[in-house]
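In: Sequence plus predicted model, see below.
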Amino acid sequence: MHLLPLAPNAGLTATTPIGEGMTVSHSHGNHSIASPADQAQIQPEAWLAIQSPQLNSDVSNTAASFPAHSLVAALRSAALFLGALTGSCVTMAQEPSATASTDVVEVEEVVVSSRTPDLIDQIGVSVSVLDEDTMQSLGYPDLASLLDTQPGVTVTMAGGYGKAAAVRIRGEEGYRTRIVLDGINIADPSSPQVSPRIEHLVSSGLTRVEILRGPQGLLWGADAGGVILMSTTDTVAASGVEGYLEVGSDDFYQGAINGVLSTDQLTASVSLSQLETDGFNAREIDSVDPDRDGYENTTAHGALSWAISDAISLQVAATDISGDNEYDGCYDTATFALIHDCDDEYEQQAWRGALRYASERHTVELSYASSDTERAFFSAGILSYETEGETDTTSLIGAWRLTGNTRLTYGVDHEEQALSDASTDWSRDNTGIYLEAQQRFGLGVVTFGWRHDDNDDFGEFDSWRISGRYDLDGMAEGWALRAAIGTGFRAPSLYEIAYNNGPFAYPPASSAPLLEEESEGWELALIGAVGNLDLELIWFDQEIDNEIIFDLAGYSGYLQTTGTSQSEGLEIIASLPLSERWRIEGNFTSLDATQQNGDDRAYRPDQTGQVSIVWTRNDLRARVTGRYTGEATDPFMTSIDDTFTIDLSAQWDLSDRWALEARVLNVTDHDDQQLPGYYVPGMTAYAGVRVKL
């Protein structure tokens, strides 16, 4: 069995900004631009699939330069997906029972595209949104499962709750996804390549999640190929307390309490959740007297917004996350024998304070955020390895509406990252300045952004993004075109540098200095409606030059590749109201993700999709969700079969205060593995009660 890439100097071990309240809607007729109001001993195959830069590159891609067979396959699958949604489209368009359009349509407002509020029909990049009602309807307690339902997003998990996981957007590596919670960058600098610890993020306490799928999250960082922006606040929430309790299979327990205090000048919120499960045996190698691999998570969020005056406000947010995970496949600290009594403890404390000034045309915000993470790995109860990571960020961001159709967004971020593993310390600063101009003209809007980064170790770089949207009214009523193109760069992470300078690296990795990666991507979208069917088609392409990968041939460390890796694909998003009670919605992604030599990238399914049938009647709501993951390959080009999972969820409002909830996951009880050698949860059932006071 091959050993994993070890943590730097480890022993033998196996692996918001302006507009934080993101819930405002505007009437569709208002077209003016909105004013800004490990890894040390994780299991080998899982580590490769989830943390290795080479293998964590892309999820499912297929786009502009499809090979002929890929294009045919993508179109065939797309046709089947659309057929399922449009079979009754013409009929439904004529039935009075179908949901009728109104004169005034609410248009959602998002922050993730430009770090300042934008109407979603005024941006030129792809953004999807999970609001609180949708998250509650889906019923998943972990953020990873929620994200896995979204277009262009794939989450790889090595077992059940709390097990190592990676989120990939349009096939890009997990560490190219910026994850932001209440304005705080919560990535862990002590993880391989600054990977976000998605497996420890629960959905309880979240009010909204926005996902920027590409091509570049320019204003969030030159290395942000995608952005996941989470909020625990709701600016329109009324004062009150809500509690939730759920129990289920595998000795699962989840309890949560959320409270909000809202006055004319002050809004405060706090949430506390506890999740525990005894789990199941997660790995095939634990075959002799196998044990269950459990998980515990305690998460607390708190936020405060104080309107000091009509123009000045103060905001504070804080988060504390504690996760304790049991897994298989670590090494005894005395004999170095492979054992399965392994624990991974994770702690993260993060906070942010911001002072904001807002006038009719100008908003400016000064903030400071800090995130501290600690990881500790135990073999048979004995500490084998531990790390600490810290990220401190000082930001100034402003938005100036020069006219009703012109806006400038500007800012500067100074970020300090540090990594320590008790035997070595690494740190680095990066300063980025950015400017974005948005101009609306007639039926169109165009945005141009520029960013300049000065990195302590790798010097200065410029990146840019141009995006736009044009409504086709007069040519094709209700349809619009959207397009974006941009560039980015990623400096080698502290982890990559530390590993190659540590005692476990050797030539060629230890003797080859790492350089920055450079990226370029574009997307083109067509948005509109056919009868009652809302439809969105997006073609995208992303290229990475000089990609940094882990040496899987000689395990010498991190190497720089020559050439270009590519992720290209097609996304389809659709929603169709069948009647006042029934609705069907879903998405499909076809992906072609290739390495520099033309081989498929590992663990990138060629197709992914999700379809939900939603039923609502007065105080009852139910949802059937099917998730499909297509065929993929592992790092050694071994095929991984496709999987299809069906989940059920339902909510019943007994009164204004009391509600019952239930869900059944993996209804067909399939055992198809997402990662070879790692079991998936079988059919599990859960029941819960929710109370509002």
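Out: Cool, the structure landed.

In: switch to C-alpha atoms for all contacts and neighbour counts from now on
Out: Fine.

In: Enumerate every residue touching Glu523.
Out: 125, 214-215, 483-485, 538-541 (Cα atoms under 8 Å, 6 or more residues apart in numbering).

In: let's see 7 Å
Out: If you count contacts by Cα atoms under 7 Å, 6 or more residues apart in numbering, Glu523 has them with 215, 483-485, 538-541.

In: Closest one of those to Trp450?
Out: The shortest approach to Trp450 among the contacts of Glu523 belongs to Ile485, at 12.1 Å (Cα to Cα).

In: Now tell me what touches the helix or strand hosting that closest one from outside.
Out: Using DSSP states H and E, the element containing Ile485 is strand 480-490. For strand 480-490, the external contacting residues (Cα under 7 Å, 6+ apart) are 124-125, 215-216, 222-223, 463-472, 516-528.

In: gap between the spatially closest residue to Gln193 that is not a sequence neighbour and Ile549?
Out: Closest residue in space to Gln193, ignoring its immediate chain neighbours: Ser493 at 5.2 Å, by Cα to Cα, 6 or more residues apart in numbering. Distance, Ser493 to Ile549, using Cα to Cα, to the nearest Å: 12 Å.

In: so how far is Ile186 from Tyr175?
Out: On the measure of Cα to Cα, Tyr175 and Ile186 end up 12 Å apart.

In: Between those two, which contacts overlap?
Out: Residues touching both Tyr175 and Ile186 (Cα under 7 Å, 6+ apart): Pro196.

In: These two: who's more crowded?
Out: The neighbour comparison of Tyr175 against Ile186 (other Cα atoms under 10 Å) goes to Tyr175, with 31 against 28.

In: what about the more buried one, which SS state?
Out: Under DSSP: H, G, I helix; E, B strand; the rest coil, Tyr175 falls in the helix class.

In: Looking at Ser493 and Ile549 now, which is surrounded by more residues?
Out: Using other Cα under 10 Å as the criterion, Ser493 and Ile549 rank with Ser493 on top: 22 against 18.

In: Write the ChimeraX selection for whichever of the contacts of strand 480-490 are buried.
Out: Restricted to buried positions by 16 or more other Cα atoms under 10 Å, the ChimeraX selection for those reads:
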select :124,125,215,216,222,223,463,464,465,466,467,468,469,470,471,472,516,517,518,519,520,521,522,523,524,525,526,527,528
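
In: So which of the contacts of strand 480-490 are in helices?
Out: In this view, these have no member that belongs to helices under DSSP state H.

In: still on that earlier bit, need the max-distance pair from the contacts of Glu523.
Out: Taking Cα to Cα, no two of these sit farther apart than Ile485 and Ile538, at 13.1 Å.

In: Chain neighbours aside, what residue packs nearest to Leu119?
Out: Glu109 (4.4 Å).

In: what about the one you found, distance to Asn185?
Out: Distance from Glu109 to Asn185, by Cα to Cα: 22 Å.

In: Put this next to the previous one:
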Amino acid sequence: MFFKSLQTSLLIAASALPCAAWAQDAAEDTDIIVTATGAEQRADEVGLAVTVIDAETVERRQTVILSDLLLTTPGVAVARNGGPGTVTYARLRGAESGQTLVLIDGVRTNDPSAPDGAFDFGSLFTTGIERVEVLRGPASVPWGSQAIGGVVNVITRRPGPGFSARARGEYGTFETVVGQSGIGYGGERIRARIDGGYFTTHGISAAASGSEADGYERWGANGRVEFDLTPDVAIDLRGSWSDGRTDLDGFSPTFEFVDTDEYSTSKELYGYAGIKARLGGLNNRLGFSIADIDRDNFASSTATEPSFFARGRSERYEYRGDLAITEQVRAVFGAEHEDSRLFDGTDRFESGITSVFGELIVKPIEMLTITGGVRHDDHEDFGGNTTFAANAALALPTDTILRASYGEGFKAPTLFQLNAPGFGNIDLQAETAESWDAGIEQQLVDGALSIAATWFHRDTVNQIDFDLVSFTYSNIAATSAEGLEVAIRARPNRDWLFDASYSLVDSKNRSAGFAGNELARRPRHSVSASIDYAPQTGPALGATITHVGDSFDNPANTVRLDGYVLVGLRAAIRLADRYELYGRIDNAFDERYQTVATYGAPGRAAYVGIRARFE
């Protein structure tokens, strides 16, 4: 819909841990969207801006780290503190990184121990991913806190019928080794799949001025088991896990960012266990999910005790219902309770939030779908908050879809912002936002060409920032963002595919002292274009060009980040029915750039690999 020596490690037999959501049972069909309401909807019935990154795109682009694909998605800005494995944040439509809600199979993954709760994309790889839905704009009604900028919903691979297996091995620049494998089985009553991966690289210097390479190593796995107790009742278990170590750079005694032998470790576990049942026209899901994140920093390679220690954990109990009232009216509703915990090595902090929500999906006529909803959240520390949302999609017989939406978002203060010793403020209020957008999608040439455009505007108030006067967190910021997102897809025949996107994001600070300044690390313009040629016989060839415009690194707009252009080239050739040899060159013209001031970014790199599929 809307607008990136061959060593083979064929891995992992780690047991699957619970993860996910009944709504995530959407098929691989890109015409089905689950993130807009938390339940399956046809894409032409959704009035929100949603981009789907499917498994075909992941494989065609040969992408290993998911944030590299997000960079080519309309309205998304990505900033990374160095090479692979370092802190990586995504910002949707100019919102803060902590205002983007990230789901893995429906489990909220945002880190309770991070200052603003932002999810770190540095450890999120494409292993076992079937599709990613990127919803741009507030989505607090179905998903609750943190969805001010939007939602990134990662959906892992489901097993098909019978036995299936996949494997991938890759080697390249910076002595990078990638190994991924997965195995699945789908029977009459039980379906199970597990995917695992290993990644290691000598990396680059995290400090732009440095020369010492900072390496990264990661193990990860995700899996699911579905068991049908009866034709209408099923048990659902899903989960994902990762364990990584990242070499870091740090500050000298004169506060220069330089080479050091610091490093960090992270362990992440996300799980879901639930039961789903169909009672006539009512689909029900009752489940429990958990997110557990451990992060440690060490001052040197020989240190045995961490210099920074953080343990974040959230547990969520939820019920969701989906009721077909009539052929024209559908209700999606639910209730949730979440407990969050933070332990900093000395103190423990906890909070809880209880929520109820309801949405109506109405089709007064066949080609018009109207969705409206309301949610109320009651937070233990700052009280209640009610949000509303509505959207409409009109599918005309001219292969035209008109979309419009209004949404409210809110983000509860994090445990760190509320309770950090010396810096916390228990009187903080929730950040809130209002957003409007309108768009059009037009299919031409019997669907061979698709053009879509969306205009959006968002105002955010009570944004939490660090107050240099009181030296605590305070509700001192107000921001706005508006812009245009354009996406084009052309498939003139089965061999050729062209995708392009353009984003104009005008994000402004409206706070006292910074009014009119651009928000940090939000480029105003970005363009991405990909072309692929994949004939039935012979090699497949492709290229991606991404231009990211200038931005600023700080609220005062005194430190500029120059724009940059990245060019990626790729090729693949089928060796037999089940095997494929592939290779790519990233940053082919060795562009020198920074997405965060003083931090380096990878130069030209080449990789070669082999993939196998047994299905």
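Out: That came in fine, so what should we check first? From a predicted model like this one, the values you see are computed outputs, not experimental measurements.

In: So after superposing, what's the score?
Out: The TM-score (TM-score structural alignment, normalised by the length of the second structure) is 0.91; 580 aligned residues with a Cα RMSD of 2.0 Å.

In: that older thread, of Glu109 and Asn185 of the first structure, give the one with the bigger neighbour count.
Out: Asn185 (24 against 21).

In: Looks to me like Phe174 of the second structure is in a helix.
Out: Yes. Read with three-state DSSP, Phe174 of the second structure is one of the residues of a helix.

In: ok, the equivalent of it over in the first structure to Gly225 of the first structure distance?
Out: Alignment note (TM-score structural alignment): Phe174 of the second structure maps to Asp250 of the first structure. The gap separating Asp250 of the first structure from Gly225 of the first structure is 37 Å, by Cα to Cα.

In: between the two, which one's more packed in?
Out: Gly225 (33 against 18).

In: any idea how far the closest residue to the more buried one other than its chain neighbours lies from Leu71 of the first structure?
Out: Sequence neighbours aside, Gln216 is the residue nearest to Gly225 of the first structure in space, at 4.8 Å (criterion: Cα to Cα, 6+ apart). Distance, Gln216 of the first structure to Leu71 of the first structure, using Cα to Cα: 25 Å.

In: again, but for Glu365 of the first structure
Out: Distance of Glu365 of the first structure to Leu71 of the first structure, computed by Cα to Cα: 46 Å.

In: same deal with Thr267 of the first structure?
Out: 51 Å.

In: Gly486 of the first structure too?
Out: Distance, Gly486 of the first structure to Leu71 of the first structure, by Cα to Cα: 24 Å.

In: again, but for Met230 of the first structure
Out: Taken as Cα to Cα, the span from Met230 of the first structure to Leu71 of the first structure is 35 Å.

In: neighbour-wise, which of the two wins?
Out: Counted by other Cα under 10 Å, Met230 of the first structure and Leu71 do not tie: Met230 has more neighbours, with 24 against 20.

In: Aligned against the second structure, show me the partner of the more buried one.
Out: Using TM-score structural alignment to pair residues, one finds that Met230 of the first structure aligns to Val154 in the second structure.

In: Helix, strand or coil: sort out that match for me.
Out: Local secondary structure at Val154 of the second structure is given as strand here, using three-state DSSP.

In: I'd assumed Arg108 was in contact with it.
Out: No. Taking contacts as Cα atoms under 7 Å, Val154 of the second structure lies outside contact range of Arg108: 10.5 Å.

In: quick revisit: and the strand holding Ile485 of the first structure, which stretch of the second structure?
Out: Under TM-score structural alignment, the match for strand 480-490 of the first structure in the second structure covers residues 401-411.

In: Buried ones in stretch 544-554 of the first structure, by neighbour count?
Out: In stretch 544-554 of the first structure, counting by 16+ other Cα under 10 Å, buried: 544-552.

In: now the residues you listed as a markdown table including secondary structure?
Out: As requested, these are exported to a markdown table (three-state DSSP):
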| residue | secondary structure |
| --- | --- |
| Ile544 | strand |
| Asp545 | strand |
| Asn546 | coil |
| Glu547 | coil |
| Ile548 | strand |
| Ile549 | strand |
| Phe550 | strand |
| Asp551 | coil |
| Leu552 | coil |
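
In: Out of these, which is nearest to Asn325 of the first structure?
Out: Phe550 (25.3 Å).

In: distance of the residue nearest to Gln193 of the first structure from Pro215 of the first structure?
Out: For Ser493 of the first structure relative to Pro215 of the first structure (Cα to Cα), the value is 21 Å.

In: What's the first helix or strand after the top helix by length along the second structure?
Out: Longest helix in the second structure, counting residues (DSSP H): helix 55-61. Using DSSP H and E, the helix or strand that directly follows helix 55-61 of the second structure along the chain is helix 66-70.

In: Can you check which part of the first structure the helix or strand following that next one sits on?
Out: Using DSSP H and E, the next helix or strand after helix 66-70 of the second structure towards the C-terminus is strand 76-80. Using TM-score structural alignment, the residues of the first structure aligned to strand 76-80 of the second structure are 153-157.

In: quick one: the matching stretch to the second structure mean distance?
Out: Here the mean offset of stretch 153-157 of the first structure against the second structure after fitting is 1.0 Å, by mean Cα distance after the TM-score superposition for the first structure.

In: ok so, going back, need the contacts of Glu523 of the first structure in a markdown table (columns: distance to Gly677 of the first structure).
Out: Converted to a markdown table, the contacts of Glu523 of the first structure look like this (distance: Cα to Cα, whole Å):
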| residue | distance to Gly677 of the first structure |
| --- | --- |
| Pro215 | 34 |
| Ala483 | 41 |
| Ala484 | 40 |
| Ile485 | 39 |
| Ile538 | 35 |
| Trp539 | 34 |
| Phe540 | 32 |
| Asp541 | 32 |
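
In: Highest neighbour count among the residues you listed?
Out: Pro215 (29 neighbours).

In: residues touching it, list them.
Out: Residues near Pro215 of the first structure by Cα under 7 Å, 6+ apart: 225, 484-486, 521-523.

In: which of those residues does the second structure keep?
Out: Contacts conserved in the second structure for those, using both residues aligned by TM-score structural alignment, their matches' Cα atoms under 7 Å: 225, 486, 521.

In: Beyond the longest strand along the first structure, next helix or strand please.
Out: In the first structure, taking DSSP state E as the definition, the longest strand is strand 382-403. Per DSSP H and E, the first helix or strand lying C-terminal to strand 382-403 of the first structure is strand 406-420.

In: quick one: that next one to the second structure mean distance?
Out: For strand 406-420 of the first structure, the mean distance to aligned residues of the second structure following superposition is 0.5 Å (mean Cα distance after the TM-score superposition for the first structure).

In: Next, the buried residues of the following helix or strand past that strand.
Out: Where DSSP H and E defines the elements, the next helix or strand beyond strand 406-420 of the first structure is strand 425-441. Judged by neighbour count (16+ other Cα under 10 Å), strand 425-441 of the first structure contains these buried residues: 427, 429-440.
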